[in-house]
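> what shape does this take:
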Amino acid sequence: MSTRTTPADVPAAEERSRRTWVLAITSIASLLVVLDALVVATALTAIRTDLGASITDLEWTVNGYGLSFAVLLMTAAAAGDRWGRRRVFAAGVALFTLASLVCAVAPDVETLIAARVVQGAGAAFIMPLALALLSAAFPPALRPRALGVFGSVSGVAVPLGPLVGGAVVEGVSWPWIFWINVPLGVALLVLALTRVEESRGPDRTLDLPGLLLAGAGTFGLMWALVQGGSVGWAVAGLVAIGLFVAWQRRAAHPMLPLHLFRSRRFAAANVVIFFHWASAFGVLFFIAQFVQEALGYGPLAAGLALAPWGLTTVIVPQWVGRSVGRFGERPFIVAGLGLHSLAMVWIALVAHPAAGYAAIAAPLVLSGTGIAMCLPAVQSAVLTSVAPQFLGKASGAFSAMRQLGGAFGVAVLVVGFTAAGSYATPEEFSNGFTSAVLTGAGLAAAGALAGAVIPRKG
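From the prediction side, this is the model:
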């Protein structure tokens, strides 16, 4: 018996194809953005040797990317609402690709740092618009599942970053960690312009005072964290954020409507992602070093040691995406961050040079499972708690909180590390590492408490 396609089936098939393309394009773009935040970590020694970089130069090779990324997120979301989300997303991909090319051919460390700052700016115009385009393409009933796939793809970059960096540095040379972005970026640009439909927010008036105050506030806070807790910059950032909030209350066309925070789901979920990424990013920073400094692994072996953690970020988010509609986001957020926190306590109890990698393998899987459970659930809580016209602005706020959380987590865990240990010997590093991961456990517990405030979906 033959099957015939009726005219009514054609639009449905076209719609499914369109959504599949949007999901693939936005997920791969987010993978590149997260990957490039981490891939440099295992290449720093080679960069220092090749370009004669100082330790300060190396810090800015990492921090320059995150600084411009965080500062421009809200601006990117507003620009997408004003000029078109696809157009701004495509511009971000183009800028990211061009900056990657400059990073790859950089003749000195100053050029590399400048290109990394521009690369972070391109990333800022990708991530919030990717979430907004994805949310606009999928109706609320299908959105959690799509976000689960999105979370799986972008989440795998967390453990993949050190692995790719180590493999490329040992197998070829460090510029190739940037060269690989170029063909991928060009392909994404072409596909975004041909396969993604344009969408805009209803309010196309740019809130220039809001953009300036939000950028100044984010810059002040990020700079304070990058500089190791500079009080002056932190105060300046908080003052600018206070002025931003005051301006948003009276602005005719606010870039971040404060009424969104009247939703307990939206407000609590933004607090959750701050602590989620603070703990996850800060812990990864030290675990990648622990297997090298304390256990004596090389860059590639260190990346492979994180592979069990990475497998969970591929599998778990898809299951969560399918289950959120039935159980709501709160159980996955609370249980996920609870598991991650317990895993960090477990690692703190057993981590020592004499114990070896086997002692931390099981809690690493537990930690990865918890982190992977939380991310798609908290994304769903944010993006299903706002009206469609506010998706771009909600995505910008969410992404900014995530980046601020990452910088905060590294800064706080560094304080915990230096209070108890140093790089002098493997034993001294283990002492500091224990303090750092316990700090990470506390941050995860704070995120779980915030998640408990999210109301049951229904």
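> can we go C-alpha only for contacts and neighbour counts from here?
OK.
> where's Pro455, which helix or strand?
According to DSSP states H and E, Pro455 maps onto no helix or strand at all.
> and what of Ser154?
Going by DSSP H and E, Ser154 is part of helix 143-155.
> may I see the buried residues of that helix?
143-155 (16 or more other C-alpha atoms under 10 Å).
> pretty sure Leu449 contacts Gly336?
No: counting by C-alpha atoms under 8 Å, Leu449 stays clear of Gly336, with 11.6 Å between them.
> I'd like the structure of this one too, to check against the first:
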Amino acid sequence: MVMASAPALLTTGSATAHTRAVGVFQTAAAVGLAIGPIVGGPLVEWIGWRAVFWFRVPLGLLLLLLTITNKPTTVAKSNEVDRVGTLLVSISLGAAVLALNLTATRGWVDPLVVGSAVAAALSVTAFVVFSRRVEHPVLELELFRSIDFATANFLAVVANGAMFATWLLVPSLLIDQLGTSLLVSGLVLAASPAATAVASTLAGRSTGRVAGWKLGAAGLLVEGVGMVGLSQVGVTWSPTHIALLMAVVGAGLGLFSVPNMATVMQGVGNDKQGVAGGLSLMTRTVGVVAGVATASALADRLEPSRGFFGSFEVVFAASGVVLWGSALLAGVLAVRAAMTGRLHL
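Just a heads-up that it's a prediction; the model follows:
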């Protein structure tokens, strides 16, 4: 709920500053991700894994206090909440996430996996039918008629899916295969979001639709380079070498995410910014779960015959190829935008 609400706060600024504001938002999120592994590694090594959860409690209480004391003095009038639509979206997303999570341990034909997938499909169908009959649906399906809007959400799934596959397999590489300490492993993992923070700041300076798609294509291309580079990892690699490639992956995601979220946010009116923010974070979540589930399933299937490094190579090389294909799609949209001469305001 916090991550979905934060983008909606961008409407308090001018429309021309939205992209830069998105850059600041993405930078802040990336800084948090960078701090996490740096703090989490020592906490797990010195105290235990439960400390990773407990140390967030005082931070959450502090942020709650700041939120309460800084609430706006006026509240804008809003449309009636689409409770049924919200429920159907929640069921469909939850069922889909459950199905993807269970595939790694139960396989694709397990009754619970199949049942969850069917429940997700039925919920989506019911949501589409219901949304066409209400005056103010939680998500206006007409938005997906926009090529920019639909493609931006699709590419967000791909980019985040590839990125978070690294968070699944690279820790195993560092700790189990290379014998790296938890502290050093945390620093290596932090290289990726740290690079994302820097790249997001630079990407926030983009303004036009053409520039946005060009940046998005460049970001996907760079992220793919990092993934393919990681696919060549071996037992002689140092943590520094891996950290550099993790930084390349993170930089690519940062260059992509800012113009991508700006495209999604600018595709709806100010009264729907919360919905757009929620949708943007939902596609990220779907990408994360799908990426982790796919990478895990593929690695588990290949490891018995290829070993850890062989399966690692296939997963990361395949991710890189998918990212390069996505970069090509974003490049086509950049050319299309340049030819039509339309710019984001």
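> post the TM-score for the overlay when you can.
Superposed pair, TM-score by TM-score structural alignment, normalised by the length of structure 2: 0.87. Supporting alignment: 329 aligned residues with a C-alpha RMSD of 2.4 Å.
> what stretch of structure 2 does the helix holding Ser154 of structure 1 fall on?
Helix 143-155 of structure 1 lines up with residues 18-30 of structure 2 when matched by TM-score structural alignment.
> same check on stretch 331-347 of structure 1?
Under the criterion TM-score structural alignment, stretch 331-347 of structure 1 matches residues 214-230.
> what does that stretch rub up against?
Applying C-alpha atoms under 8 Å, 6 or more residues apart in numbering, the contact partners of stretch 214-230 of structure 2 are 159, 163, 203, 242, 245-257, 259-260, 313, 316-317, 319-324, 326-331, 334.
> what's the counterpart of Arg56 of structure 2 in structure 1?
By TM-score structural alignment, Arg56 of structure 2 lines up with Asn181.
> can you check Arg133 of structure 2 too?
Matched by TM-score structural alignment, Arg133 of structure 2 corresponds to Arg250 in structure 1.
> can you tell me how far its match is from Arg265 of structure 1?
24 Å (C-alpha to C-alpha, to the nearest Å).
> ditto for Thr418 of structure 1
36 Å.
> looking at those two, which is more packed in?
Counting neighbours by other C-alpha atoms under 10 Å for Thr418 of structure 1 and for Arg265 shows that Arg265 has the greater number, 26 against 16.
> which element is the more buried one on?
Going by DSSP H and E, Arg265 of structure 1 is part of helix 264-293.
> what about that helix, how far off from structure 2?
Taking mean C-alpha distance after the TM-score superposition for structure 1, the mean distance separating helix 264-293 of structure 1 from the aligned residues in structure 2 is 1.4 Å.
> next structured bit after that helix?
helix 299-305.
> against which helices or strands is that following helix packed?
Counting contacts by 3 or more C-alpha pairs under 8 Å, 6 or more residues apart in numbering; DSSP states H and E, helix 299-305 of structure 1 is packed against helix 157-171, helix 264-293.
> so how far is the shortest one from its chain's centroid?
With C-alpha atoms, centre = their mean, to the nearest Å as the basis, helix 157-171 of structure 1 stands 17 Å off its chain's centre.
> list the buried residues of it.
Neighbour-count burial for helix 157-171 of structure 1 [16+ other C-alpha under 10 Å]: 157-170.
> hmm, Leu131 of structure 1 is touching Ser395, no?
Yes: if you go by C-alpha under 8 Å, Leu131 of structure 1 and Ser395 touch, sitting 6.2 Å apart.
> output the residue interval of structure 1 matched by stretch 282-289 of structure 2.
Under TM-score structural alignment, the match for stretch 282-289 of structure 2 is residues 400-407.
> contacts for stretch 135-145 of structure 1 next, please.
For stretch 135-145 of structure 1, contacts defined as C-alpha under 8 Å, 6+ apart pick out 19, 22, 146, 199, 318, 320-322, 324-325, 376-377, 380, 383-384, 388, 391.
> that one: end-to-end distance?
End-to-end distance of stretch 135-145 of structure 1: 11 Å, with C-alpha to C-alpha as the criterion.
> kindly report the same for stretch 125-136 of structure 2.
Span of stretch 125-136 of structure 2 from end to end, C-alpha to C-alpha: 18 Å.
> can you give me the offset of it from its chain's centre?
27 Å.
> may I see the buried residues of that stretch?
Buried-residue list, stretch 125-136 of structure 2, by 16+ other C-alpha under 10 Å: 126-128, 131.
> so which of the residues you listed comes closest to Ile175 of structure 2?
Phe127 (43.8 Å; C-alpha to C-alpha).
> distance of Phe154 of structure 2 from Leu59 of structure 2?
33 Å.
> so the two - more neighbours on which side?
Phe154 (15 against 11).
> assign Val134 of structure 2 to helix, strand or coil.
What DSSP: H, G, I helix; E, B strand; the rest coil gives for Val134 of structure 2 is coil.
> and Trp83 of structure 1, how many residues sit next to it?
Neighbour count of Trp83 of structure 1, defined by other C-alpha under 10 Å: 17.
> for Lys77 of structure 2, same thing?
Quick note: Lys77 of structure 2 (other C-alpha under 10 Å) scores 7 neighbours.
> next, the contact list for it, please.
Here Lys77 of structure 2 is in contact with no residues (criterion: C-alpha under 8 Å, 6+ apart).
> want to try JSON lines for the buried residues of stretch 125-136 of structure 2, with distance to Ser116 of structure 2 and secondary structure as columns?
Output for the buried residues of stretch 125-136 of structure 2, formatted as JSON lines (distance: C-alpha to C-alpha, whole Å; DSSP: H, G, I helix; E, B strand; the rest coil):
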{"residue": "Ala126", "distance to Ser116 of structure 2": "15", "secondary structure": "helix"}
{"residue": "Phe127", "distance to Ser116 of structure 2": "16", "secondary structure": "helix"}
{"residue": "Val128", "distance to Ser116 of structure 2": "18", "secondary structure": "helix"}
{"residue": "Ser131", "distance to Ser116 of structure 2": "22", "secondary structure": "helix"}
